[in-house]
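S.K.: predicted coordinates and the sequence they were generated for:
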Amino acid sequence: NPPFHRGAAIDETIARHLFADAARVLRPGGELWTVWNSVLRYRPSLEKLVGPTRQIARTPKFTVTASTRR
């Protein structure tokens, strides 16, 4: 569950850094499984930074995805 607060403010920059760092250390074919608040819409960032991302589960509150490193 990536952090999305900087103090009291919502800041998705922290999560994007986490995704980029994970992509850097994952081997090709490795997976990053992520649980996040559905309203944040992290999937485009995961696709761009890590690779193809599939939705595993979703509720109005949470989304679970698996991103495969290219």
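M.R.: The structure has been received and is ready for your questions. Numbers count the residues shown, from 1 in each chain.
S.K.: CA atoms for contacts and neighbours, from now on please.
M.R.: Noted.
S.K.: quick one: buried residues of whichever helix in the chain runs longest?
M.R.: Counting by DSSP state H, the longest helix found in the chain is helix 13-25. Of the residues in helix 13-25, those scored as buried under the neighbour-count criterion (16 or more other C-alpha atoms under 10 Å) are 15, 16, 19, 22, 23.
S.K.: show me the contacts for the residue nearest to residue 66 when sequence neighbours are not counted.
M.R.: Of all residues not flanking residue 66 in the chain, residue 33 sits nearest, at 4.4 Å (C-alpha to C-alpha, 6 or more residues apart in numbering). For residue 33, the set of contacting residues under the criterion of C-alpha atoms under 8 Å, 6 or more residues apart in numbering consists of 64, 65, 66, 67.
S.K.: in addition, the following structure is provided for comparison:
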Amino acid sequence: MVPHATSVIRFAKPGSKSASAWLLQLLERKPRKLAAVALANKMARIIWASGHVAASKAVHMTAFESRPDPASTT
């Protein structure tokens, strides 16, 4: 993830659409390599959260689908 973050930082310039305000402010305060690790950490947390939410929804939907329909009691 750090090489990908380094690549993002290489093209991060004020006024560019690809650079977030968070990243630009971080680059003003911290060295580039430290900012790359921080960006990689942020990217990993976003990826984990999106996968975790998708898995949680899948488990919820599976549990919902396996319930018997109360309208069709025999």
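M.R.: Yep, that arrived. Computed from a predicted structure; not experimentally measured.
S.K.: need the TM-score from the superposition.
M.R.: Laid over one another, the chains give 0.26 as their TM-score (TM-score structural alignment, normalised by the length of structure 1), with 33 aligned residues with a C-alpha RMSD of 4.3 Å.
S.K.: now the helices for structure 1?
M.R.: In structure 1, the segments counted as helices under DSSP H are 13-25, 43-49.
S.K.: now structure 2
M.R.: Under the criterion DSSP H, structure 2 contains helices at 2-10, 21-29, 32-65.
S.K.: tilt between the first one and helix 32-65?
M.R.: Here the directions of helix 2-10 of structure 2 and helix 32-65 differ by 120 degrees (axes from the mean of the first three to the mean of the last three C-alpha atoms, to 10 degrees).
S.K.: which residues touch helix 2-10 of structure 2?
M.R.: 19, 32, 33, 36, 37, 39, 40.
S.K.: most centrally placed residue in structure 2?
M.R.: Among the residues of structure 2, the one closest to the centroid is residue 46, at 1.5 Å (C-alpha atoms, centre = their mean).
S.K.: for residue 38 of structure 2, see how far away it is.
M.R.: Plainly put, residue 46 of structure 2 is 12 Å away from residue 38 of structure 2 if you go by C-alpha to C-alpha, to the nearest Å.
S.K.: cool, and residue 25 of structure 2?
M.R.: Counting by C-alpha to C-alpha, the gap from residue 25 of structure 2 to residue 38 of structure 2 is 12 Å.
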